[in-house]
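1. Sharing a model prediction with you, sequence too.
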Amino acid sequence: MADVYRLGFVGAGNLAESIARGVANSGVLPPSTIRTAHRRPERCAVFESFGVRILETNQQVVDDSDIVILSVKPQVVKEVLLELRPFFSEEKVLVSIAAGIKLHDLQEWSGHRRIIRVMPNTPSAVGEAASVMCLGQMATKLDEERVSCLFKAIGKIWTADEKYFDAITGLSGSGPAYIYIAIEALADGGVAAGLPRELALGLASQTVLGAAAMVNQTGKHPGQLKDAVTSPAGTTIAGIQELEKGAFRSTLMSAVLAATKRCQELSQSKPL
C-alpha cells in the first residue's frame, strides 16, 4: 500500500512549485494531499492547475499537514516560524529548504525539533536537482525515508552532516551558474570557429549534458573518461593544453571555495 500523507508548503515560489509538481507528476503523492497558501492569486492558480489544495493562511497549511516544507526566503524565516510556532505539534515534520539557516536556529524559532534541512538547487525545475539533507535530533527513519522520496521526485538526494552545508552551497547550490558560463563559453568558441549560433549552443549544452551522464552512469572517474577521448597529438589534448594554460581547473576550484566562504559569512549574519 502506498505511503500517503499530507504535504504542505509554506511559501509558494518557484522552488516549491518544482517540488510539488515533481511529487505530483511522479505519483509519490496524489495532488489532493498537497496544500499551500499565498496572497497572490496568480501563484495560487499555478498550484491549483495541477491539483494542489489552496488554503487561506500558512497557519492552516501547517495545521492540515503531516510534513511542512518551509520554502520562504531566508531573511523572513525567523518571522514566519515565530508566527507558526503554536501550530507545530510533535507529530509534524518541518522541512526547511531556506539557504543558510541552520538547524539550531530553525529549532529555536519554531520551538520544534522534528526537523530536516534540505539544500536543493535550481535544476529541480527540470527534474535534475542535486539535493542534500541533514536530520534534526528528533527526525525519525520514516521522516528521512519520506523526505528522501519527495526530493527524488525532482532529481537525486544525498544525506550529509550539517557542517558540510556551506561547501554544498558553494558546489551544487552555486554550481549551475558556473556550468551556464561554461556552456556559453563553449558556444562562443564554436561561433568563433565558424558555427551558426543556434547550432553551437545546442552542441555545447548537449555535450555538457552527455558528459555529465557519462560520469553518472558509467561510474568511471572523470579523469579516466577524459583520457579515453584524448588521443596522442590529437585535437582534444590541444584543447586541454589551452585549458591548463588558463588555469581552468584551479579557477573552478576557487569559485567553489569563494562561494563557500560567502555562504559562511551569510550564515553568521543572522536575520533580525
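-> Received the coordinates, thanks.

2. use CA for all of it now, contacts and neighbours both
-> Noted.

3. Break down the stretch 151-272 of the chain into its strands, ranges please.
-> The residue ranges that make up the strands of the stretch 151-272 of the chain, judged by DSSP state E, counting those that start in this stretch, are 155-159.

4. now the helices for it?
-> Across the stretch 151-272 of the chain, reading from the start of the chain, the helices by DSSP state H, counting those that start in this stretch fall at 165-168, 175-192, 197-218, 222-228, 235-245, 248-268.

5. residue with max distance from the center of the chain?
-> Checked against the mean C-alpha position of the chain, the extreme residue using Cα atoms, centre = their mean is residue 233, at a distance of 40.7 Å.

6. Okay, one more to line up with it:
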Amino acid sequence: MDVLRVTTSNTVSNRAAMGFEVAESTRLGFIGAGQMAEAIARGLVGKGVIPAQRITTSDVSPGRCKVFEGFGVSVKSSNADVAADSNILIIAVKPQYVRVVLDDARPKLTKNHLLVSIAAGIQLKDLEAWAGGDARVVRVMPNTPCLVGETAAALSAGSSATKEDVELVTGMFSTIGKIHVVNENLLNAVTGLSGSGPAYVYLAIEALADGGVRAGLPRDVALSLATQTVYGAAKMVNDTGKHPAQLKDEVTSPGGTTIAGVHELEKAGFRAALMNAVVAAARRSEEMSGQ
C-alpha cells in the first residue's frame, strides 16, 4: 500500500507521528457507525490524516448514518459496498456481529484490502478465517478518547499482515493518541485497562466533584476543579516521566490534608478496587473471545 513511512517502535505517540500522511489513493471504510467508529473517524479527519470525502460507512441504524453524514462521510447501503469502495476496512461492530458483516463483505474483499478489527475479544485466527485464509488483518484495541486525539491503544498483527500494514495502522492511530504493538494474548489485558479504563476515570471525576459539593462547592465549580485536577495529574505523569508514587509523595506533606485523604482511600480499598476492575474487564474479554 502506498503510504509515507513512519518510524515505528513498541510505543508511538501523536508527537512522534506529526509527519504521518496517507496516500491520496487511500480510502477508508467503516463497517459499523457506532460511537467508537465515530471517535476514530472524527479524530482522523480532525487531525488531517484523511479527508471525510475519502471515508465511507454502513450501519443498520439510520440515526448513526446521519451522524457520519453530518461530518462529510458517505453512507453506503451495504457492507459489500463499503468494502468495494475502500482499501482499509475497519470492522467496528459488536463482537457477535463480526462474522456476519465479514460474510457480507467477503465477495468484495481482495488482496489489496487491509482489515482492521476493533471488536473486543475476536481473535486474529477467526478474523482471518472469516475474511479469507490469506486476509491481511490487524486487531486494534482503542478507546473513546481518540475523539479528542488522546486514545490509548494497542495492536496485534495477523499472520499475513506485512510490516507496512503495521506501520500504516500504527501511524494512523498514533495521530490520535498513543499506540503499543503487543502480542495478541495481551489484548484482553489492554481491554481491561485502557479499553474500559475511561469509564473508571469518569466515575472518579464524578465522585471527586460530588465530594466537592459535599464540602460546600457549587456543582459547576466542583466539576471543573475535579476535571482539571485529573487532567493535570495525568499530564504530570506523562510529561515528567516520574513514577506516580513519587508524584504522590511530593504532594503529601507530613500530617497534612492530602495524607488524611489518602488514608481514607487506603481504608476504602481504592487501589484494590481499580485493580479488580481491570482484571474483571480483562476476564470478561477472555470469555467473549472463548479463550
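-> Thanks, I have it. Since we're looking at a predicted model, the values are computed, not measured.

7. wait, which of the helices of the stretch 151-272 of structure 1 is closest to residue 77 of structure 1?
-> For the helices of the stretch 151-272 of structure 1, the distance to residue 77 of structure 1 is smallest for helix 248-268, at 12.9 Å, taking Cα to Cα.

8. all strands for the stretch 1-150 of structure 2, in order.
-> In order along the chain, the stretch 1-150 of structure 2 carries the following strands (DSSP E, counting those that start in this stretch): 11-13, 28-31, 55-58, 74-75, 88-91, 114-117, 136-141.

9. Would you reformat those strands as CSV and include mean neighbour count and distance to residue 235 of structure 2?
-> Rendered in CSV, the data for the strands of the stretch 1-150 of structure 2 read as follows (neighbours: other Cα atoms under 10 Å; distance: least, Cα to Cα, whole Å):
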stretch, mean neighbour count, distance to residue 235 of structure 2
strand 11-13, 20, 14
strand 28-31, 28, 32
strand 55-58, 26, 33
strand 74-75, 20, 37
strand 88-91, 25, 30
strand 114-117, 25, 30
strand 136-141, 26, 22
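
10. So which of the ones you listed is nearest residue 210 of structure 2?
-> Distance to residue 210 of structure 2, taken as Cα to Cα, is lowest for strand 136-141 among the strands of the stretch 1-150 of structure 2, at 31.4 Å.

11. As TSV, the strands of the stretch 1-150 of structure 2 with distance to residue 262 of structure 2 would be great.
-> As requested, those are arranged in TSV below (distance: least, Cα to Cα, whole Å):
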stretch	distance to residue 262 of structure 2
strand 11-13	32
strand 28-31	45
strand 55-58	47
strand 74-75	51
strand 88-91	43
strand 114-117	40
strand 136-141	32
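
12. Which of those sits closest to residue 241 of structure 2?
-> With respect to residue 241 of structure 2, and counting by Cα to Cα, the nearest of those is strand 11-13 at 14.5 Å.

13. Are there helices or strands packed against that closest one, and which ones?
-> Helices and strands touching strand 11-13 of structure 2, as assessed by 3 or more Cα pairs under 8 Å, 6 or more residues apart in numbering; DSSP states H and E, comprise helix 163-174, strand 177-181.

14. is it possible to export the ones you listed to a markdown table including mean neighbour count and distance to residue 224 of structure 2?
-> Below are these laid out as a markdown table (neighbours: other Cα under 10 Å; distance: least, Cα to Cα, whole Å):
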| stretch | mean neighbour count | distance to residue 224 of structure 2 |
| --- | --- | --- |
| helix 163-174 | 22 | 28 |
| strand 177-181 | 23 | 23 |
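
15. Include distance to residue 216 of structure 2 when you put those into a markdown table, please.
-> Listed next are these as a markdown table, based on distance: least, Cα to Cα, whole Å:
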| stretch | distance to residue 216 of structure 2 |
| --- | --- |
| helix 163-174 | 42 |
| strand 177-181 | 36 |
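
16. right, so of those, which gets closest to residue 233 of structure 2?
-> Each of those was checked against residue 233 of structure 2 via Cα to Cα, and the shortest separation belongs to strand 177-181, namely 17.5 Å.
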